[in-house]
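Chemist: Turn this into a structure:
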Amino acid sequence: MADQPLIILFVKVPARSQVKTRLAAALGEEAALELYQRFVQDILDTLVQTGIPVMICYYPPDNRNAVAGWLGPEQKYLPQEGRDVGERMENAFRQAFNRGFSRVVLIGSDIPDLPAPLIKEALAALPMHDAVIGPARDGGYYLVGFRNDTFFPGVFSGIAWSTGTVFRSTMQAFGKAGQRVHELPLWQDVDTIEDLKDLAARSRRSAFSSSRTMSFLAGFKDAHLSLEGSDAPI
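Modeler: This is a model prediction of the structure:
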């Protein structure tokens, strides 16, 4: 069978009070909602540039029309199904492998500036490793991936999701199973106002400076977004 890679992008259907709630506490719900939409669109732009097929997995699962209206009918969509994020990730991988994809990586929507070379590195590592993972600064992970013949769903159960122990617990599960894991460089999710300041600071002189996210921040005038110690507010 021909080698068929796939990128799964996990998204939430954008709605007030349902996305980026910690940012909403600082910026307001409308600004947080707009930022989330731009995060996803920037990520999707990067994924499309890789030339690798993308499957958008959306939540809640009964809102396909809303997400397709937002991101376009030309995309491939799959509902997230499961009681928690672990079950939803496991089911997404199973669906992808059942459709014939041989190498699959899954990423979330909190990493708007994740560069395409990291995604390509993840997929390129899978022929030599059982799994690949990208640790996030908050103790979680921003990417996880498997080959169809090394898929290990055990890493999606018994995890205290949305805590600072997710990455450590996942690596322990990999270790107990004897899985060979390629670890990507550390990256930073954007969940809090401090994360957002860090994103703006590191992006001013990068290719991400021309992104939808940075364009919004450049025009967003709010005292919360003054970068301490910097002459470049966002």
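
Chemist: can we go C-alpha only for contacts and neighbour counts from here?
Modeler: Fine.

Chemist: got the contact list for residue 234?
Modeler: Residue 234 is in contact with 197, 200, 217-221, 225-227, counting by CA atoms under 8 Å, 6 or more residues apart in numbering.

Chemist: Drop anything exposed from these.
Modeler: By neighbour count, with 16 or more other CA atoms under 10 Å, the contacts of residue 234 hold 197, 200, 217, 225, 227 as buried.

Chemist: Same list (the contacts of residue 234) but as CSV, adding secondary structure.
Modeler: Written out in CSV, the entries for those read as follows (DSSP: H, G, I helix; E, B strand; the rest coil):
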residue, secondary structure
197, helix
200, helix
217, helix
218, helix
219, coil
220, coil
221, coil
225, helix
226, coil
227, coil
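
Chemist: Tell me the one of those nearest residue 6?
Modeler: residue 200 (29.6 Å; CA to CA).

Chemist: Alongside the first, I'd like the structure of this one:
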Amino acid sequence: MQTTRTLVMIYSLAPSRQARDKQVFGSRNQQAAVTLFDRLEGRIQSVAGKTGLPTLIIYDHQQPGTTFGERYAAAFTQIFSLGYDQVISVGNDIPALSEHHILQAKEGLDSGQTVFGPSRDGGDYLIALSKSAFEEKSFASLPWRTDRLHEALLQLFAKTSPVTCLEYLVDIDTAESLADSMTQALDLTFRKFLKALLKSLAKIEFHGTCQRFSSLLLFAGPRRAPPQNHLCLD
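Modeler: Just a heads-up that it's a prediction; the model follows:
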């Protein structure tokens, strides 16, 4: 019998597919993008592990359904069927996401709330739901992967429970969003990795873009202590 009520679900595209679909560094620098998303995935595993909550990684292509919404909803249904009462879902492409955001979401769930972490592109980097508030069909039909998602989530779940929102963070979809993320609080380990990656790209003169990123890294916002290297997988 499952005794821990809450599970952290890392739901995302596989890093290689993210790199191919998002083309953050352009088509000529595919391997650099794979390196970036591999590192981001390792980072979110470490972040989730530090919460002490059970964690499960689910890739989008592993789920049944013809649309992203159907596959994502199926993942929630699967976890609830395992005996969990609460799911905190995060992606693997949010550099400023920390264990504190996840623990804030758990506190909200424990007090009977539904919790969202809005991203600057109109989506959400964190969705924390209780089993009682979740209905698969309506969840699947939301405008996923659009800038209308956050507002649609608020409208849907405000009908069934109190809703609270965390701070806005940036998820990585484009070169511009990567630059935007550098103005947020990144842990020192990831900041050093990103600086090294961008410097290596700047050497091949990627239209000057990576040179601009390298400059941003020198002056980006407050820094946090590096994350521990502890993974919590399925």
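
Chemist: Now the residue nearest to the spatial centre of the first structure: closest residue in space, sequence neighbours ignored.
Modeler: The central residue of the first structure, meaning the one whose C-alpha is nearest the mean C-alpha position (CA atoms, centre = their mean), is residue 108 at 1.8 Å. In space, residue 108 of the first structure comes closest to residue 10 once its chain neighbours are excluded; the distance is 4.9 Å by CA to CA, 6 or more residues apart in numbering.

Chemist: Could you double-check that that neighbour sits in contact with residue 111?
Modeler: No: because the distance of 11.3 Å does not satisfy CA atoms under 8 Å, residue 10 of the first structure is recorded as not touching residue 111.

Chemist: Tell me how far the counterpart of residue 153 of the first structure in the second structure lies from residue 190 of the second structure.
Modeler: If you follow residue 153 of the first structure across to the second structure using TM-score structural alignment, you land on residue 136. In this structure, residue 136 of the second structure and residue 190 of the second structure are 36 Å apart, going by CA to CA, to the nearest Å.

Chemist: With residue 64 of the second structure instead?
Modeler: Separation of residue 64 of the second structure from residue 190 of the second structure (CA to CA): 33 Å.

Chemist: and if you look at residue 22 of the second structure?
Modeler: Shown here: residue 22 of the second structure relative to residue 190 of the second structure, a distance of 20 Å by CA to CA.

Chemist: Same check on residue 48 of the second structure?
Modeler: In this view, residue 48 of the second structure and residue 190 of the second structure are 15 Å apart by CA to CA.

Chemist: okay, those two: which has more neighbours?
Modeler: More crowded of residue 48 of the second structure and residue 190, by other CA atoms under 10 Å: residue 48, with 28 against 17.

Chemist: Please, which helix or strand holds that one?
Modeler: Assigned by DSSP states H and E, residue 48 of the second structure belongs to helix 30-49.

Chemist: which parts of stretch 227-234 of the first structure are buried?
Modeler: For stretch 227-234 of the first structure, by 16+ other CA under 10 Å, it's 227, 233-234.

Chemist: for the first structure, what spans make up the helices?
Modeler: 21-27, 29-50, 64-71, 85-98, 116-125, 166-176, 193-203, 212-218 (DSSP state H).

Chemist: how close does the first one sit to the second structure?
Modeler: What that stands for is helix 21-27 of the first structure. Once fitted to the second structure, helix 21-27 of the first structure is off its aligned match by 3.7 Å on average (mean CA distance after the TM-score superposition for the first structure).

Chemist: in that helix, what counts as buried?
Modeler: 21-24, 26-27.

Chemist: possible to save these as TSV with distance to residue 67 of the first structure?
Modeler: As requested, the buried residues of helix 21-27 of the first structure are exported to TSV (distance: CA to CA, whole Å):
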residue	distance to residue 67 of the first structure
21	19
22	22
23	21
24	21
26	26
27	24
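
Chemist: between these, which is closest to residue 91 of the first structure?
Modeler: Sorting these by distance to residue 91 of the first structure puts residue 21 at the head of the list, at 25.6 Å, by CA to CA.

Chemist: check contacts around the closest one.
Modeler: 29, 32.

Chemist: Can you tell me what it aligns to in the second structure?
Modeler: Taking TM-score structural alignment for the superposition, residue 21 of the first structure sits opposite residue 22 in the second structure.

Chemist: re earlier: how about the buried ones among the contacts of residue 234 of the first structure, which pair is most distant?
Modeler: Among these, the pair separated by the greatest distance (CA to CA) is 217 and 227, at 11.9 Å.

Chemist: on that earlier part again, how about the residue nearest to residue 108 of the first structure, what's its match in the second structure?
Modeler: When the second structure is aligned by TM-score structural alignment, residue 10 of the first structure is paired with residue 11.

Chemist: Residue 91 of the first structure now?
Modeler: So residue 91 of the first structure corresponds to residue 74, using TM-score structural alignment.

Chemist: I'd like to know how many residues surround that match.
Modeler: A count of neighbours around residue 74 of the second structure, defined by other CA under 10 Å, yields 19.

Chemist: give me every residue that touches it.
Modeler: With contacts defined as CA under 8 Å, 6+ apart, the neighbours of residue 74 of the second structure are 63-65, 136.

Chemist: ok so, going back, now tabulate the buried ones among the contacts of residue 234 of the first structure in CSV and tack on distance to residue 137 of the first structure.
Modeler: Output for those, formatted as CSV (distance: CA to CA, whole Å):
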residue, distance to residue 137 of the first structure
197, 14
200, 16
217, 22
225, 21
227, 20
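
Chemist: Residue 11 is in contact with the residue nearest to the centre of the first structure, correct?
Modeler: Yes: Residue 108 of the first structure lies in contact with residue 11 (CA under 8 Å); the separation is 6.7 Å.

Chemist: So the alignment partner in the first structure of residue 218 of the second structure versus residue 216 of the first structure, what's the distance?
Modeler: Residue 218 of the second structure maps onto residue 232 in the first structure, with residues paired by TM-score structural alignment. Distance, residue 232 of the first structure to residue 216 of the first structure, by CA to CA: 15 Å.
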